[in-house]
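> Next input, structure requested:
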Amino acid sequence: MTQSDPVIEWLLDSDPSIRWQVMRDLIDTPERNWMAERAKVETEGWGARLLACRDEDGQWAGGAFLPAGFDPREWRERGQPWTATTFSLSQLREFGLDPACEQARRAVELIGANARWEEGGQPYWQGEVEECINGRTVADGAYFGIDVSAIVDRLAGERLDDGGWNCERTRGSIRSSFASTINVLEGLLEFEKSTGGTLRSREARRTGEEFLLERHLFRRLGTGKPADERFLHFLHPNRWRYDILRALDYFRASTILTGAAPDHRLGEAIEHLRSRRLQDGRWPLDWSLPGRVWCEVDDGQGEPSRWITLRAMRVLRWWDAQLSIDA
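Have a look, this model is predicted:
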């Protein structure tokens, strides 16, 4: 795959947050080159725009999970707002903002000093109470160099009997959810990348992965039917939502870290991903979450999406490379 590929050219004709990942994951650019491109996330495009939206105290929109002065009518009428600190920080992680850069270091320091969760007033880096929120907090904290080991240990102890997690656990749920589980798994994986993990966190990640694999990433265990048809439709940004592309990209990153072979139970989701490719080689954005945002990073529902296409292409490249090794 080379830059003469029209899809690659289309992906490269984009924001630095996409370009550097294309260079690293799809065209094997030397590290010094993609690192130089990655550094632009701090000063150009969506990354720079999002960083410029910070408040003086380091937060975004004056709140941890919700904007300051949030009116519940907005959620009902326009959708959940995505402008507060937790979603902004997660988006910078997705963009690949260098955690060692000056603005990243300053942001996480100020968040630690000033941000408090609306639920109980806890300091931001101590975590909230819901597993999916804490999964993303662990992912962001580990990525940006914060000690989140206490939240990790808590999450490991909050697993349900089927191996995964559910944000409704404290309200009586005894079955894990796909969405809560992928949010926690991504956090545990980022923690393991940064620290090596602990015996407890690695075991929790193993059981969470098995929860998804047993269900082939989208099926009910009892009936075999899709747990939610939306899992088969691709969205971006995912925020807290689940789809099979998010899960496949997670398993790709997991096997790269551990050196394990891809699990054959991913195969059905892989074939669905292939089937959704457009004739021109791109993938569309099927849907997106309504609600207030700082900036749009896709061209609209139904249109080819650079983010979906990037993730789909690197997943298939990883999967097909392993098949060629096994052949």
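> Every contact and neighbour count from this point should use C-alpha atoms.
Fine.
> what about the helices in the stretch 151-300 of the chain?
Ranges of helices in the stretch 151-300 of the chain, per DSSP state H, counting those that start in this stretch, are 178-195, 199-214, 244-258, 267-275.
> Export those to TSV and append columns for mean neighbour count and distance to Asp140.
Putting the helices of the stretch 151-300 of the chain into TSV (neighbours: other Cα atoms under 10 Å; distance: least, Cα to Cα, whole Å) gives the following:
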stretch	mean neighbour count	distance to Asp140
helix 178-195	24	8
helix 199-214	19	16
helix 244-258	19	15
helix 267-275	15	27
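> Of all those, which one is nearest Asp161?
Ranking these by proximity to Asp161 (Cα to Cα) places helix 199-214 first, at 9.6 Å.
> Isn't Arg136 up against Gly187?
Yes - shown here, Arg136 and Gly187 form a contact pair, counting by Cα atoms under 8 Å, at 5.7 Å.
> Tabulate the helices of the stretch 151-300 of the chain in JSON lines, adding columns for distance to Pro16.
Output for these, formatted as JSON lines (distance: least, Cα to Cα, whole Å):
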{"stretch": "helix 178-195", "distance to Pro16": "22"}
{"stretch": "helix 199-214", "distance to Pro16": "31"}
{"stretch": "helix 244-258", "distance to Pro16": "20"}
{"stretch": "helix 267-275", "distance to Pro16": "25"}
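> Among those, which comes closest to Arg106?
Across the helices of the stretch 151-300 of the chain, closest to Arg106 is helix 178-195 (Cα to Cα), at 19.2 Å.
> okay, the angle between that closest one and helix 199-214?
Helix 178-195 runs at 140 degrees relative to helix 199-214, counting by axes from the mean of the first three to the mean of the last three Cα atoms, to 10 degrees.
> Please generate a structure for the following sequence too, so the two can be compared:
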Amino acid sequence: MVTDQRTLDWMLDSDPALRWQVERDIVHAPPETWQATRARIPDEGWGALLLSQQDADGQWAGGSYFPKGFFDSSERDRPGQPYVATTWALKDLREFGVDAGRLGDTAERLGRNSRWDYDDLPYWDGEVDVCINAFTLATGAWLGVDMTGLATWFREHRLEDGGWNCEAEEGDSTRSSFHSTLNALVGILEYQRFTGDPALEHARHGGAEYLLSRRLMYRASTGEVVGDFVGRIVYPNRWHYNVLAALDYFRSATLHDGTPPDPRLSDAIDVVRAARQPDGTWRQGAPLAGRTWVDVDVAEGEPSRWLTLIGTRVLDWWDAA
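Have a look, this model is predicted:
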């Protein structure tokens, strides 16, 4: 629970993309309240800005995952990567809560005009990277595209230990990755939410077990924390794993499935709880480098409305159980 009314007022004083989630998940306002706020997203603030940047062919920045001309530009040598091309813009709009109907015929235009940087493959067919395919699976389902082919891909590309790894597609690894597995789980859950298709239920639960068996933090071989990234709590995390992002997935998954939190999440909960400030806020970690259309959060070390929203709803969910 937010312990300071000033903190709650500060969270509510935000873009509609964030405010509606505070109203729903923290304030527990009536549906008509948060739904009215959510309906404003395409016409105000971050959502309106992103929609205004769409190209006539349905894309953003002229490309699928990277902007047009990226590989021949000096931007390729800069830290991080740009987050302005089609996949990232659609991911942001979906996660903001924009109604798919406001995208018009975007899905059809992308089907005609957008190709992946990898092998020039058609956009809605996906490519070979697990994380990219996870974003595409979720976004296609949101926009009403038939994504059953890509859904099948996720069943066929699970590794023996239960999860997924982008590097496995190039033959560089036979073990699952925390990053890839979490992105796959989020994408599959979104696919299920939008379509009601249960075909990936077993794969999703198996991937979740991969993370749970490691308590979201530890190596199976040594029991050590898998890497510094697990505690790097930052928003937006894009494709990077951290314990707060993982816990937010498990919160969503248990609410979807009607199941209680798994006790093996407790170590990750302790990390998130320890990062909470006395006024109920969480501070921004080191933001990921890369060009964006709009900055949706604060600089490193400043109180983050997004992290405070996510951290609060995760602890509320855990403590209520």
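> TM-score for this pair?
Superposed pair, TM-score by TM-score structural alignment, normalised by the length of the second structure: 0.96. Supporting alignment: 319 aligned residues with a Cα RMSD of 1.5 Å.
> closest one to Leu323 of the first structure among the helices of the stretch 151-300 of the first structure?
Smallest distance to Leu323 of the first structure across these (Cα to Cα): 11.1 Å, for helix 267-275.
> Mind giving me the packing neighbours of the helix or strand that comes right after the closest one?
Next helix or strand after helix 267-275 of the first structure toward the C-terminus (DSSP states H and E): helix 306-326. With contacts defined as 3 or more Cα pairs under 8 Å, 6 or more residues apart in numbering; DSSP states H and E, the packing partners of helix 306-326 of the first structure are helix 16-25, helix 244-258.
> Tabulate those helices (CSV), appending distance to Leu97 of the first structure.
Listed next are these as CSV, based on distance: least, Cα to Cα, whole Å:
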stretch, distance to Leu97 of the first structure
helix 16-25, 8
helix 244-258, 18
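> Let me know which of those helices is the nearest to Ala84 of the first structure.
Per Cα to Cα, nearest to Ala84 of the first structure of these: helix 16-25, 20.4 Å.
> Look up the average distance of that closest one to its aligned counterpart in the second structure.
For helix 16-25 of the first structure, the mean deviation from the second structure after alignment is 0.5 Å (mean Cα distance after the TM-score superposition for the first structure).
> Figure out how far that helix is from the centre of its chain.
Centroid separation for helix 16-25 of the first structure versus its chain: 16 Å, with Cα atoms, centre = their mean, to the nearest Å.
> Now do the very next helix or strand once past that helix and helix 16-25, the angle between them.
Later in the chain than helix 16-25 of the first structure, the nearest helix or strand by DSSP H and E is helix 31-39. If you take the same axes, to 10 degrees, helix 31-39 of the first structure sits at 160 degrees to helix 16-25.
> Give me the next element, helix or strand, following helix 31-39 of the first structure.
Toward the C-terminus, helix 31-39 of the first structure is succeeded by helix 45-52 as the next helix or strand (DSSP H and E).
> ok, and what's touching the helix or strand just after that following helix?
Downstream of helix 45-52 of the first structure, the next assigned helix or strand under DSSP H and E is helix 72-78. Outside of helix 72-78 of the first structure, the residues within contact range by Cα atoms under 8 Å, 6 or more residues apart in numbering are 80-81, 290-292.
> Would you write a ChimeraX line that selects the buried entries of those residues?
With 16 or more other Cα atoms under 10 Å as the criterion, this ChimeraX line picks the buried residues out of those:
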select :80,81,292
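> Need the residues that contact stretch 227-236 of the second structure.
Here stretch 227-236 of the second structure makes contact (Cα under 8 Å, 6+ apart) with 217, 240-245, 271, 284-288, 296-297, 306-307.
> Next up, the contacts around Ala156 of the first structure.
Ala156 of the first structure neighbours (Cα under 8 Å, 6+ apart): 200-201, 204.
> again, only this time at 10 Å
Counting by Cα atoms under 10 Å, 6 or more residues apart in numbering, Ala156 of the first structure makes contact with 163-165, 184, 188, 200-205, 208.
> between the residues you listed, which is nearest Gly172 of the first structure?
Closest approach between these and Gly172 of the first structure, by Cα to Cα: Trp165, at 12.4 Å.
> Quick check, the closest one in contact with Arg154.
No - using Cα atoms under 10 Å, Trp165 of the first structure is not in contact with Arg154; the gap is 11.8 Å.
> more neighbours, those two?
Per other Cα atoms under 10 Å, whichever of Trp165 of the first structure and Arg154 has more neighbours is Trp165, with 33 against 15.
> Counterpart of that one over in the second structure?
With TM-score structural alignment as the criterion, Trp165 of the first structure lines up with Trp164 in the second structure.
> Please report how far that match lies from Thr308 of the second structure.
From Trp164 of the second structure across to Thr308 of the second structure, the span is 29 Å (Cα to Cα, to the nearest Å).
> for Asn133 of the second structure, same thing?
Separation of Asn133 of the second structure from Thr308 of the second structure (Cα to Cα): 29 Å.
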